[in-house]
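Trainee: A predicted structure for the sequence below; I have some questions about it.
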Amino acid sequence: MSKQRRNRRAPSQPSSEPAIERSATKPRRRDRSANRPGALRRLAFPAIFLVAGLAGIAIVALSLNSPADAGDAYASRPVLGETSAPVVIHEYGDFQCPSCGAFARSIEPQIRATYIDTGRVKLVWHDFAWIGPESRDAANAARCAGDQDKFWEFHDVLYGNQAGENAGAFAKDRLKAFGASIGLEPATFDACVDANRYAGAVSADFADVRDKGFNGTPTFLIGDQRIVGAQPFETFAAAIEAALATQ
């Protein structure tokens, strides 16, 4: 499998009052966010990970156990779609990752319309926050938004406002402004962001990613297949249809 270097571009300095972009699509959502930050040890984040490019198909059969079989550890994760949906997509993403943003803005809406909104698929989120401190701050803030049942709205706002890496685009003041833009109760949300309430949960997700040996964002598990990168919708549809056929 070829690996392509993650695209980097020099960001302009973000203003303190961000111009917030939001997704035009508003699919039906069910928000179940992790409610236990945990008291987990701090992890050392590797300096370099390889990020999957936008081109090329990367699907691998899995020999590892599916996260769906991991028990209660996954029951409180952010979930998009009906709980009764027969097929699960597990997404491992970083809010600063350009390929993750491309998937969220261009491919995920097609998956939502075709499979999630029709009750056949649900999407489960896992934090793969490796790019730097703003990745971890954004992941924490998204879980804080989940406390008010708005994880997925916050997810969309983050991916609509990517602007470089660790350059202030996801500074805490901007994260708070994003929260205000989607109607979060500010005192509760801001306190959660400032306290890094879910830092332990975000670190635990990273430990899980490290144990699985994943080295690209975004990574997806669908049934017994793994997809790496913002692949075309048809690639995801083929994996989903194969999983549906086993139900």
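Mentor: Noted; the coordinates are in hand. These figures come from a predicted structure and were not determined experimentally.
Trainee: rest of the way, CA atoms for contacts and neighbours
Mentor: Noted.
Trainee: which SS class is Trp125?
Mentor: Following DSSP: H, G, I helix; E, B strand; the rest coil, we place Trp125 in the strand state.
Trainee: and the nearest residue to it once chain neighbours are set aside, how far from Glu108?
Mentor: Using CA to CA, 6 or more residues apart in numbering and skipping residues adjacent in sequence, the residue nearest Trp125 is Glu91, 5.2 Å away. For Glu91, the distance to Glu108 (CA to CA, to the nearest Å) stands at 11 Å.
Trainee: re the thing from before, His126 is in contact with the residue nearest to Trp125, correct?
Mentor: Yes - when contacts are counted by CA atoms under 8 Å, Glu91 is listed as touching His126 (5.9 Å).
Trainee: the two: which is more packed in?
Mentor: Shown here are Glu91 and His126; by other CA atoms under 10 Å, His126 has more neighbours (25 against 21).
Trainee: ok, that one - contacts?
Mentor: Arg77, His90, Glu91, Tyr92, Gly93, Asp205 (CA atoms under 8 Å, 6 or more residues apart in numbering).
Trainee: mark which of these are part of strands, please.
Mentor: His90, Glu91, Tyr92, Gly93 (DSSP state E).
Trainee: out of the residues you listed, who's the most crowded?
Mentor: For the ones in strands among the contacts of His126, neighbours tallied by other CA under 10 Å; top is Gly93, 25 neighbours.
Trainee: isn't it up against Asp127?
Mentor: Yes - Gly93 is in contact with Asp127 according to CA under 8 Å; the separation is 5.6 Å.
Trainee: for the one helix or strand Ile240 maps to, packing partners?
Mentor: Using DSSP states H and E, Ile240 maps to helix 233-245. Counting contacts by 3 or more CA pairs under 8 Å, 6 or more residues apart in numbering; DSSP states H and E, helix 233-245 packs against strand 87-93, helix 108-111, strand 219-222.
Trainee: who wins for proximity to Pro186 among these?
Mentor: Closest to Pro186 of these is strand 87-93 (CA to CA; 25.8 Å).
Trainee: between strand 87-93 and the helix or strand hosting Ala207, find me the angle.
Mentor: Assessed by DSSP H and E, Ala207 sits inside helix 199-212. Counting by axes from the mean of the first three to the mean of the last three CA atoms, to 10 degrees, helix 199-212 lies at 100 degrees to strand 87-93.
Trainee: want to compare, so here's the second one:
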Amino acid sequence: MTRRRARWIGLAALAVGGGVFVSAVLAMSQRLRRLRDAEPVALHYFIPISADEFEYLGRPVRFETITPEGRPAFVRVRYGEATAALPILGLDVPALGPIERHQDWMRVLLLAGEAGESADPARLMRDGGAGSRLIVAARGPAPGLDADTWGEAHYKDWVYTIITFDPDGSLDEQRVTYRDLLSEQHSWRFAAAMNVTPALHTPAMRSSSPISYPNFGPVRRAYAAMGWTWPAAGVGALGVMVGLLVLGASLVKTPAGADPAA
């Protein structure tokens, strides 16, 4: 093959590969934009509460760590006349303070709602706000297993207790597993639960390895949305590389004394 012919082949591969790559990337961006518009990602801003006594929507709130003799310890939650009890199933470090002592497995959070990072916590505690709510998120080990061994290892069966303080003075208590929450990764419940989930076991961290990353729900949906565009972009990029290699080879000068093939 003459250098001239190789040069034309390289230019053709470069042009075709570049055209395919650009077209695929443009189509890919449009598909991903449609996915983003169809599944908007909600950003939930939480304000941590460290006080064990305060008022919310005009009602007193109090947290007490109860350690009865001969019985398991628990955290009692009071909201006006309503009460709830959370068994202590994680670390308890009294030296850290009344709420922080349980931060390994329980958090008290004020969801800012629509106000986001510009929210005034004092106003939200007093008057509430659109999408705002006071939450207790607690994490427990997989039921039926030893809390310190297999119950901690079987993270997909962890049970989360989500308590919300309703405007009518009641406490709404819900229990969901880690596995259940994976189906609602844009919800405030999921975001609240991740506040008491070890970083190693959050979906984003568990998907950070090349093996597990494609199994992360948002990534699977993105691959599905891209469809033919991402393999086409790969083929186009390969065509560009081949074209550059052939074109570069055609520009190499023949060493002195060699039989030129031009």
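Mentor: Sure thing, it's come through. All values reported here derive from a predicted model rather than from experimental measurement.
Trainee: for the two chains, what TM-score is obtained?
Mentor: TM-score for the superposed chains, counting by TM-score structural alignment, normalised by the length of the first structure: 0.23, backed by 94 aligned residues with a CA RMSD of 5.8 Å.
Trainee: in the helix holding Ile240 of the first structure, what counts as buried?
Mentor: Going by neighbour count (16 or more other CA atoms under 10 Å), the buried part of helix 233-245 of the first structure is Phe236, Ala239, Ile240, Ala242, Ala243.
Trainee: how about CSV for the ones in strands among the contacts of His126 of the first structure, with distance to Leu175 of the first structure added?
Mentor: Output for these, formatted as CSV (distance: CA to CA, whole Å):
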residue, distance to Leu175 of the first structure
His90, 25
Glu91, 22
Tyr92, 21
Gly93, 18
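Trainee: between those, which is closest to Ala139 of the first structure?
Mentor: Using CA to CA, these come closest to Ala139 of the first structure at Gly93, 9.5 Å.
Trainee: so Val202 of the first structure is in contact with Ala139, correct?
Mentor: Yes - in this structure, Val202 of the first structure is within contact of Ala139 by CA under 8 Å, at 6.8 Å.
Trainee: farthest pair in the ones in strands among the contacts of His126 of the first structure?
Mentor: Among these, His90 and Gly93 lie farthest apart (CA to CA), at 9.7 Å.
Trainee: between the two, what contacts are shared?
Mentor: The contact lists of His90 of the first structure and Gly93 share Trp125, His126, where a contact means CA under 8 Å, 6+ apart.
Trainee: of the contacts of His126 of the first structure, which pair is most distant in space?
Mentor: Arg77 and Gly93 (13.5 Å).
Trainee: OK, contacts around the closest residue in space to Ala13 of the second structure that isn't next to it in sequence?
Mentor: Once flanking residues are discounted, Ala13 of the second structure sits nearest to Gly243: 4.6 Å by CA to CA, 6+ apart. By CA under 8 Å, 6+ apart, Gly243 of the second structure lies in contact with Ile9, Gly10, Leu11, Ala12, Ala13, Leu14, Gly17.
Trainee: element containing Gly243 of the second structure?
Mentor: Per DSSP H and E: helix 229-250 holds Gly243 of the second structure.
Trainee: mind listing what's buried along that helix?
Mentor: Per 16+ other CA under 10 Å, helix 229-250 of the second structure contains these buried residues: 229-230, 232-244, 246-247, 250.
Trainee: what angle separates the helix holding Ile240 of the first structure from strand 87-93?
Mentor: Using the same axes, to 10 degrees: helix 233-245 of the first structure against strand 87-93 is 140 degrees.
Trainee: elements contacting the helix holding Ala207 of the first structure?
Mentor: strand 121-127, helix 133-146.
Trainee: for Phe220 of the first structure, find the nearest of these.
Mentor: strand 121-127 (9.7 Å).
Trainee: what angle do the closest one and helix 233-245 make?
Mentor: Going by the same axes, to 10 degrees, strand 121-127 of the first structure makes 110 degrees with helix 233-245.
Trainee: between strand 121-127 of the first structure and helix 133-146, how many degrees?
Mentor: 130 degrees.
Trainee: look up how far Arg210 of the first structure lies from Ala243 of the first structure.
Mentor: 25 Å.
Trainee: what's the answer for Ala142 of the first structure, then?
Mentor: For Ala142 of the first structure, the distance to Arg210 of the first structure - CA to CA - is 21 Å.
Trainee: ok, back up a step: Cys192 of the first structure is nearest to which of the helices and strands packed on helix 233-245 of the first structure?
Mentor: Here strand 87-93 is closest among these (CA to CA), at 21.2 Å.
Trainee: which elements pack onto the helix or strand just after that closest one?
Mentor: Later in the chain than strand 87-93 of the first structure, the nearest helix or strand by DSSP H and E is helix 98-102. Other elements packing on helix 98-102 of the first structure under the criterion 3+ CA pairs under 8 Å, 6+ apart are helix 151-160.
Trainee: in the following helix or strand past the helix it packs on, which residues are buried?
Mentor: Next helix or strand after helix 151-160 of the first structure toward the C-terminus (DSSP H and E): helix 172-181. Buried residues in helix 172-181 of the first structure, counted by 16+ other CA under 10 Å: Lys172, Asp173, Arg174, Leu175, Lys176, Ala177, Phe178, Gly179.
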